[in-house]
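*Asks:* Pasting the sequence and the predicted model now:
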Amino acid sequence: MIKNLALRLLGSLVLLIVVPTVTFFVQAVVPTNIGRSVLGINASETAVNAYNRQLGLDKPLIGRYVDWLAGAVHGDFGVSYNNSEPVQAVLAPRLGVSLSLIVGALLVFTVVGLLLGILSATGNKIVGTVVDAVSTIGVAVPNFWLAVLLVAVLAVQLNVLPATGYVDPSFSPTLWLASLVLPVIALAFSGITAVAKQTRDQMLIAIESPYTRTLRANGASEFSLVYKHALRNAAGPVVTVLGIIFVGALSGSVIVENIFVLPGLGSQALQSTLQKDLPVIQGIAVYFTIVVVIVNVLIDVATAILNPKVRAA
């Protein structure tokens, strides 16, 4: 187990270099004049060249990448092209917003998905049919369409939740939760259906397995069979699926944050892309990669705890 985790951590370190590197070169090769974009079309050529020189944009591409990588190793992601602020200062206030949204969605699709999956596996065929139908809808319905629908119904027509905006939890925990309800639902809906279906399928396999029939014949209670044995055996594949859904939620958060006007990393990513603000985009790529690495490590640990074969490897 320790060896496997060490290898995964090593691979994660490689990922931390590969993802920002790909982002850097993809953005950098796009033909654009940053100085002209920032200063405007009325700026003189002298001012534009001086601005580009100040930011080091007159250097060769490889030299700019080496400079950025050297700074990033020490936690310095450079300064924004648009306002000359350090990238960390631009992103720090937004990190908590994105984490609130993404972690909230993770909790919702995990808990609700597991409950639906368990009910589907242990209930009648009608419950299973409902879960299948909802799963199909969850896959087919894009989160941006669901977000607009939620705003139209719950925020505009019923006026029970705010349509847009974000409230800092230090100001009002209640308003903070209220501002996250609709975005979290929009981001978590497809994950709920995926977790529910995976939980149901894996539990049915475990419930119908020979060892479960043997335990039932030996007098084990149905509650013990379902929640102690079947659910534990189904948990390993479900945890793996949770990691995949979580990574997908990171990209979905970009759309959801922009629809609900949340000042998070996702909305900043879109804004910086439109402004061709490469240092900020690089910083966001690093932040998202770190989140993915942490989640993957936690999933590996959880899988090892749930599966003795992995733990013994």
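*Replies:* Yes, it's here. Numbers count the residues shown, from 1 in each chain.
*Asks:* going forward, measure contacts between C-alpha atoms and count neighbours the same way
*Replies:* Noted.
*Asks:* So Val19 is in contact with Gly283, correct?
*Replies:* No - with contact defined as C-alpha atoms under 8 Å, Val19 does not reach Gly283; the gap is 11.0 Å.
*Asks:* Which one's more surrounded, the two?
*Replies:* Set Val19 next to Gly283 and count neighbours by other C-alpha atoms under 10 Å: Gly283 wins out with 25 against 15.
*Asks:* Would you mind measuring from that one to Thr21?
*Replies:* According to C-alpha to C-alpha, to the nearest Å, Gly283 stands 11 Å off from Thr21.
*Asks:* How about Thr199?
*Replies:* Distance from Thr199 to Thr21, by C-alpha to C-alpha: 37 Å.
*Asks:* Same check on Ile305?
*Replies:* 34 Å.
*Asks:* Between those two, which has more neighbouring residues?
*Replies:* Ranked by neighbour count (other C-alpha under 10 Å), Ile305 and Thr21 place Thr21 first, with 18 against 14.
*Asks:* Which helix or strand contains that one?
*Replies:* Using DSSP states H and E, Thr21 sits in helix 2-28.
*Asks:* In terms of secondary structure, what does that helix contact?
*Replies:* Here helix 2-28 touches helix 278-306, going by 3 or more C-alpha pairs under 8 Å, 6 or more residues apart in numbering; DSSP states H and E.
*Asks:* For the helix it packs on, list every residue counted as buried.
*Replies:* Residues 278-290, 292-293, 295-297, 299-304, 306 are the ones in helix 278-306 that count as buried (16 or more other C-alpha atoms under 10 Å).
*Asks:* just stretch 67-84 next, same as before
*Replies:* Neighbour-count burial for stretch 67-84 flags 68-69, 72, 77-82 (criterion: 16+ other C-alpha under 10 Å).
*Asks:* Not counting that stretch itself, show me its contacts.
*Replies:* Contacts with stretch 67-84, where a contact means C-alpha atoms under 8 Å, 6 or more residues apart in numbering, come from 34, 38, 55, 85-88, 90, 275, 277-280, 282-283.
*Asks:* Touching, Ala302 and Thr240? I think so.
*Replies:* No - contact between Ala302 and Thr240 fails when scored by C-alpha under 8 Å: they sit 9.3 Å apart.
*Asks:* Give me the common contacts of those two.
*Replies:* Joint contacts of Ala302 and Thr240 (C-alpha under 8 Å, 6+ apart) do not exist.
*Asks:* I'd like to know which of the buried residues of stretch 67-84 is nearest to Ile207.
*Replies:* Distance to Ile207 across the buried residues of stretch 67-84 (C-alpha to C-alpha) is lowest for Ala72, with 50.5 Å.
*Asks:* let's bring in a second one:
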Amino acid sequence: MLAFLLKRVGAAAVLIALVSFISFALTWITPGDPARAILGVSASEEQVAQKRIELGLDQDVLPAFWSWVTKAVTGDLGASWFTNQAVAGSIADRLPVTLSITIAAVLVAGVLGISLGLWAASRRGVVDSLIQPFAVLGFAIPNFIVAIVLLTVLALNLRLLPATGWVDFDDDPAAWGRSMVLPVIALAVAATAAVAQQTRNAAIETLQLDYVRTLRGRGLGAGSIYLKHVLRNSAPVALTVLSLQFIGLLSGAVVIEYMFALPGIGALTVGAATRGDQPVIQGAVITVVIAVVVVNLLMDLAYAWLNPKVRS
């Protein structure tokens, strides 16, 4: 297990390094003049040239990337070119919002998706025929459409939940939970459909295996068969789907944060991209990449625990 863990950690480190360089290079060569944007049209060419030197824009991409890396490994992601705020501080303020709704959506999708998938596989018939259209609709309907429906029905018409805004957990736990409900549902619908569909298919295949039939023939209870055997064999498929959904949910959170006026990292990244604020963009990208890599590493470890053959 240790060798498996070291191999995965090494691969994760290489992935982070490659994505960091690619994203840095792409933002570095993007057309535009941040120095001119910062100083305005009234600034002289001499002032603009001096500003480029201050920002390091006079360097080639490799020296500039190395300068960024040597600081980033110590936790210094630089400062915004436009607001002069520390990038690490800005991300630290906003990341909990994005991670809260994303992780909550993954948990909801995991619990509901696996439950629905096992239910459909065990019952078949009417239950299965009802879950199949739900899975198709979940795939087909974009999360912003779900968000619009939720906002219209639950927030504006019924006034059951707040339409926009965010409350920190430390300020009011109950209000924090209420502010999360609609964004989490909007994100979780498609992920739940994906997990339910894949869990159903995996469970049906497992139920057809000889050892499961043998267990039934020996009189083992249905609950024990599903929980100890079918679920264990179907879990790796569900975990794989959840790890992929986490990546999609992080990207989908950008739209959801905008629609529900949430102060997350998505809104920060969009604003930075609009201005061409390279340090903020790079800091946000590397933060998201690390979050994705960590989640996938945890999924790999869980997969290896469930299926020892994977370790080799």
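*Replies:* That came through fine. Since the structure is predicted, the reported quantities are computational estimates derived from the model, not experimental observations.
*Asks:* Need the three-state assignment for the one residue sitting closest to the centre of the first structure.
*Replies:* The residue lying closest to the centre of the first structure (C-alpha atoms, centre = their mean) is Leu250, at 2.6 Å. Here Leu250 of the first structure is recorded as helix under DSSP: H, G, I helix; E, B strand; the rest coil.
*Asks:* give the contact list for the spatially closest residue to it that is not a sequence neighbour.
*Replies:* Distances taken as C-alpha to C-alpha, 6 or more residues apart in numbering put Ile102 closest to Leu250 of the first structure, at 7.0 Å, once the chain neighbours are dropped. The contact partners of Ile102 of the first structure, taken as C-alpha under 8 Å, 6+ apart, are 184, 187, 246, 249-250, 253.
*Asks:* Redo those residues as CSV? Include distance to Thr136 of the first structure.
*Replies:* Formatted as CSV, these follow (distance: C-alpha to C-alpha, whole Å):
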residue, distance to Thr136 of the first structure
Val184, 20
Leu187, 16
Phe246, 19
Ala249, 18
Leu250, 21
Ser253, 21
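*Asks:* overlap between those and the second structure?
*Replies:* Among the contacts of Ile102 of the first structure, the ones still in contact in the second structure (both residues aligned by TM-score structural alignment, their matches' C-alpha atoms under 8 Å) are 184, 187, 246, 249-250, 253.
*Asks:* From those, pick the one nearest Asn42 of the first structure.
*Replies:* Ser253 (36.4 Å).
*Asks:* My guess is the closest one contacts Ala186. True?
*Replies:* No - shown here, Ser253 of the first structure and Ala186 do not form a contact pair, counting by C-alpha under 8 Å, at 9.4 Å.
*Asks:* Who has more neighbours out of these two?
*Replies:* Ser253 (28 against 24).
*Asks:* sec struct for the spatially closest residue to that one that is not a sequence neighbour, please.
*Replies:* Excluding the flanking residues, the one nearest Ser253 of the first structure by C-alpha to C-alpha, 6+ apart is Gly266, at 6.0 Å. What three-state DSSP gives for Gly266 of the first structure is helix.
*Asks:* Distance check, Pro308 of the second structure against Ala163 of the second structure.
*Replies:* Taking C-alpha to C-alpha, one finds Pro308 of the second structure at 46 Å from Ala163 of the second structure.
*Asks:* and the two? which has more neighbours close in?
*Replies:* Ala163 (21 against 10).
*Asks:* tell me which element the more buried one falls in.
*Replies:* According to DSSP H and E, Ala163 of the second structure maps onto no helix or strand at all.
*Asks:* pretty sure it is touching Leu151, no?
*Replies:* Yes - between Ala163 of the second structure and Leu151 there is a contact at 5.9 Å, judged by C-alpha under 8 Å.
*Asks:* what's the following helix or strand after the longest helix out of those in the second structure?
*Replies:* When the second structure is parsed with DSSP state H, its longest helix is helix 87-123. Sequence order places helix 125-140 as the next helix or strand after helix 87-123 of the second structure, per DSSP H and E.
*Asks:* I'd like to know which elements that following helix is packed against.
*Replies:* Helix 125-140 of the second structure packs on helix 87-123, helix 173-207, going by 3+ C-alpha pairs under 8 Å, 6+ apart.
*Asks:* quick one: the first one to the first structure mean distance?
*Replies:* For helix 87-123 of the second structure, the mean deviation from the first structure after alignment is 1.0 Å (mean C-alpha distance after the TM-score superposition for the first structure).
*Asks:* Then the shortest one?
*Replies:* For helix 173-207 of the second structure, the mean deviation from the first structure after alignment is 0.8 Å (mean C-alpha distance after the TM-score superposition for the first structure).
*Asks:* Report the buried residues of that helix.
*Replies:* For helix 173-207 of the second structure, by 16+ other C-alpha under 10 Å, it's 176, 178-204, 206-207.
*Asks:* same deal with stretch 110-129 of the second structure?
*Replies:* For stretch 110-129 of the second structure, by 16+ other C-alpha under 10 Å, it's 110, 112-122, 128.
*Asks:* what's the distance between stretch 23-43 of the first structure and the middle of its chain?
*Replies:* 28 Å (C-alpha atoms, centre = their mean, to the nearest Å).
*Asks:* how long is it end to end?
*Replies:* Using C-alpha to C-alpha, the two ends of stretch 23-43 of the first structure sit 29 Å apart.
*Asks:* Need the contact partners of it.
*Replies:* Residues outside stretch 23-43 of the first structure that contact it (C-alpha under 8 Å, 6+ apart) are 48-49, 51-52, 61, 65, 81-82, 275-276, 278, 281-282, 285.
*Asks:* Could you list the buried residues of it?
*Replies:* 24, 27-28, 34-38.
*Asks:* so that stretch matches what in the second structure?
*Replies:* Residues 23-43 of the second structure are the counterpart of stretch 23-43 of the first structure, counting by TM-score structural alignment.
*Asks:* re earlier: have a look at how far, on average, the helix holding Thr21 of the first structure is from the second structure.
*Replies:* Comparison of helix 2-28 of the first structure with the second structure after fitting gives an average deviation of 1.1 Å (mean C-alpha distance after the TM-score superposition for the first structure).
*Asks:* Going C-terminal from that helix, what's the next secondary structure element?
*Replies:* Helix 2-28 of the first structure is succeeded, C-terminally, by helix 34-39 (DSSP H and E).
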